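**Student:** please find the sequence and the predicted model below.
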Amino acid sequence: MSPVRRPLVRVLPLLLSVLLAGCGAPAPRDAAERDIREAVADWARTPPERLAGIPLEGWAYEVSEVRRDGGQATVRADLRYRLGGYDAAAAGSAREVRVARENGRWTVTGDRAAPGALPQLWDQGPVAVVRGTHSLVLGVGQEAGTLSAIAAEADRAVPAASAAWPGPWPGRTVVLVPGSVDGMAELLGRPAAEYRGMGAITTGRVGAGAAPADRVVVNPQGWAELSSMGRGVVLTHEVTHVATRTATTATTPLWLSEGFADRAAYRGSPATPEQAAPALARAVRRGEVPGGLPRAEDFAFGGDPEALARAYEGAWLACRLIADRWGEAALVDLYGRAGREPWPVAVRGALGVDPEALTKDWQEALRAEFR
């Protein structure tokens, strides 16, 4: 062996052992950290007593980080759970668990949403549970009669959504009712001003996949201001979003998603376009026929309420036109295609016309309706 190669042969095994030790070996944990992890594991084996009425399954905390400061420790963990009979897969929540050393033992002293994570409903107070035929209603700071009435409305909304959307979905819904609009905003991670005057909203995101834990969140103040018919329309609209979630993607036009949900909500209703679309009726009569179907930005909250109303009303009337002219099955087909095909391809495939012709037909229908 040459003198040049000999040192290389001797160094390689040592270098390899160092690399393997640095990359593959887990960081050692001291006895205190092991005890803290065990304390959290023991505490997290069963849900807290205050959640006894909620059908929780698969409840587990997975510790990801332990930060110790003397006799105190903060543990970062991921909570996983399912609502039995309602969730297709586990819901998740990042948590911060506080642990203290007391009488020689580590004990869990508190649990809350981790910084930057959304809280759970039970973080806002004791949760009351009402089970409907097709619904599970969880509320904080609400009277039992209010939650029962919402469950009854949800039980009517689920079959209405199923009638409009024959595609596969679980046929049941979970409704969260926080104590205030501020509580609603906290659950959704948005400013409360965005939800004032709103009756309800869903937690699922367009294009985010199967949304196994899609919830309807009710704004108690907005809900109280609605008429009986208005409550039915709002809840059916939101439940329809839950039903169509797996077929809704980033390519689905927002007007189609919102209009389809309103179509489901108004089916069988005695409300006329004049009654259900007053803002758009006023605009058309002023000669302000929309230049095109509503854009995604037209549905943004916080702007002109009249413009927002016109967007929703125009979307509903577009879906109503499609159902009346081409049939309910064609509207469902268009919705499904829009989530997986380019929009021009989806329109031609479902309706046999191009998008420009559909827009023109909608504009003419508005003029005829509100002349």
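**Tutor:** Received, thanks.

**Student:** could you use CA atoms for every contact and neighbour count after this?
**Tutor:** Fine.

**Student:** what's the local residue count around the nearest residue to residue 127 once chain neighbours are set aside?
**Tutor:** Leaving out its chain neighbours, the residue that sits closest to residue 127 by Cα to Cα, 6 or more residues apart in numbering is residue 140, at 5.0 Å. Residue 140 is flanked by 21 other residues according to other Cα atoms under 10 Å.

**Student:** for residue 217, see how far away residue 140 is.
**Tutor:** 12 Å (Cα to Cα, to the nearest Å).

**Student:** what is in contact with the two at once?
**Tutor:** 177, 178 (Cα atoms under 8 Å, 6 or more residues apart in numbering).

**Student:** my guess is residue 172 contacts residue 158. True?
**Tutor:** Yes - applying Cα atoms under 8 Å as the test, residue 172 and residue 158 come out as touching, 6.4 Å apart.

**Student:** which of these two has more residues huddled nearby?
**Tutor:** residue 158 (25 against 22).

**Student:** pretty sure that one contacts residue 174?
**Tutor:** No - between residue 158 and residue 174 there is no contact under Cα under 8 Å: 10.7 Å.

**Student:** want to compare, so here's the second one:
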Amino acid sequence: MTEAQGLPGRRRAARLGLAALLAAGCAPASGPPPPGQAAAAALLGRRAAALRERDPAAWSATSTGGTGQDSLWARLAGVPLAGWAYRVTGVRAGDATATATVEATLRYRLRGEDPAPATARRLLGLVRHEGRWRVRSEEAAPGAAQLLWDQGPVRARRGSWGLVLGTGSAGELAAFARLAERAVPVADEAWGGDWPRRVVVLVPGSLAVTAALLGGEPDAYRGVAAVTTGSPEPGTPADRIVVNPEAYRELDARGKQFVLTHETVHVATRSVTGPATPLWLSEGFADLAAHRAAPRPLAAAAPVLTAAVARGEVPRALPDDAAFAFDGDSGALDRAYEGGWLACRLLADRWGEERLRAFYRAAGTRGGQAAFREVLGTTRAEFTAAWRAYLREKLG
């Protein structure tokens, strides 16, 4: 073979050698492996301790964001925390070099309010910085509800009636504090019994945030001014009354007080409200207390049923649970609430307040049929007939 004949082969070999060199030395190097679960847990343990103790230097040592205005540290500055801890459930390498993602369960308590920790599923982004892993982001895990401080700095307003937390102005929180201060004694008078006599009210900035806090879609809460979440089980965190500010702004002063009082009654009755409790009873009882705190003529308080009775369209049955689901028909929803309220008013008028409360407790544990028989000495059918007559008498 002549030299001229061998040159292309040598050039091809050189090109292959250059490609191999580039692949070995000039391609991006892989980053460090993600931290193990124990190392991630140690990092988040230091982060939680810094937050609990409000130690800015310790916090900055675990975070790339430090204590700046947009950091979680700053957003939580006004929140009275009694506990904050993470349990790591998974660690994986991130999409970029020297990054990782940690899945964790957050357990936190509001000071003076939560008898047990509230929990939330969280996703934390880590980055290797100056030779150490640090937290660069924290947010709700996919499919999990957000927390109020995910939306921005949170203000707090506390009183003997409980706690209001919100992302709005101090004046907005003060207005909700006044509503809560009036609502708690009304709920206590209506229910009595063993409940904390305190409420926790969350006031987000928009309907979209309200839905995010509740883990749902905005359309599900568009016509709802407030929702109460919680568990009847002992040793659980305090109920949260979550406000929809866009619907709330549409209410007059009486309506705003009515809604918060109604939701506060749900907090009072939570421990004896169970899957067996019919919604006409739980919603009707809450409305009964709220109406008594701000009475109106019956025709004004129950306009939908009043109009139906005037047309000779008296409901044939107590509203079932499905009637309380908002599906865009506000008239149907109003009819359900008005019917439940007037059923509870009939119970109180005919059997008395104590029997009404006893009926509520019995319905939560043994169901409505048993409660009618054991507490009132009647049947659901007989009570329904009496309720229909009551509607004709009071609204006709």
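**Tutor:** Thanks, I have it. Everything numeric here is computed off the predicted structure, so don't read it as measured data.

**Student:** let me see the TM-score of these two.
**Tutor:** With the length set by TM-score structural alignment, normalised by the length of the first structure, the two chains reach a TM-score of 0.88; 341 aligned residues with a Cα RMSD of 1.8 Å.

**Student:** ok, residue 233 of the second structure touching residue 274?
**Tutor:** No - taking contacts as Cα under 8 Å, residue 233 of the second structure lies outside contact range of residue 274: 9.7 Å.

**Student:** who's more crowded, the two?
**Tutor:** Taking other Cα under 10 Å, residue 233 of the second structure and residue 274 do not tie; residue 274 has more neighbours (19 against 12).

**Student:** tell me the counterpart of that one in the first structure.
**Tutor:** Aligned by TM-score structural alignment, residue 274 of the second structure pairs with residue 249 of the first structure.

**Student:** for residue 91 of the second structure, which three-state class applies?
**Tutor:** Here residue 91 of the second structure is recorded as strand under DSSP: H, G, I helix; E, B strand; the rest coil.

**Student:** residues near the closest residue to it other than its chain neighbours, how many?
**Tutor:** By the measure of Cα to Cα, 6+ apart, the closest residue to residue 91 of the second structure outside its immediate chain neighbours is residue 102, 4.6 Å from it. For residue 102 of the second structure, the neighbour count with other Cα under 10 Å is 25.

**Student:** on the three-state scheme, residue 102 of the second structure is what?
**Tutor:** Per three-state DSSP, residue 102 of the second structure ends up strand.

**Student:** which residues touch it?
**Tutor:** With Cα under 8 Å, 6+ apart, residue 102 of the second structure has these contacts: 40, 88, 89, 90, 91, 92, 123, 124, 125, 126.

**Student:** the last one -> the first structure?
**Tutor:** In the first structure, residue 126 of the second structure lines up with residue 99, judged by TM-score structural alignment.

**Student:** how about its match: what's its closest non-neighbour residue?
**Tutor:** Closest residue in space to residue 99 of the first structure, ignoring its immediate chain neighbours: residue 108 at 4.3 Å, by Cα to Cα, 6+ apart.

**Student:** returning to what we had before: give me the buried entries from the contacts of residue 102 of the second structure.
**Tutor:** Buried subset of the contacts of residue 102 of the second structure (neighbour count, 16 or more other Cα atoms under 10 Å): 40, 88, 91, 123, 124, 125, 126.

**Student:** would you confirm that the fifth one contacts residue 103?
**Tutor:** Yes - judged on Cα under 8 Å, residue 124 of the second structure makes contact with residue 103 at a distance of 6.5 Å.

**Student:** show me what the residue nearest to residue 99 of the first structure aligns to in the second structure.
**Tutor:** By TM-score structural alignment, residue 108 of the first structure lines up with residue 135.

**Student:** same for the helix or strand hosting that match, what does it pack against?
**Tutor:** Using DSSP states H and E, residue 135 of the second structure sits within strand 132-140. The helices and strands touching strand 132-140 of the second structure, judged by 3 or more Cα pairs under 8 Å, 6 or more residues apart in numbering; DSSP states H and E, are strand 118-129.
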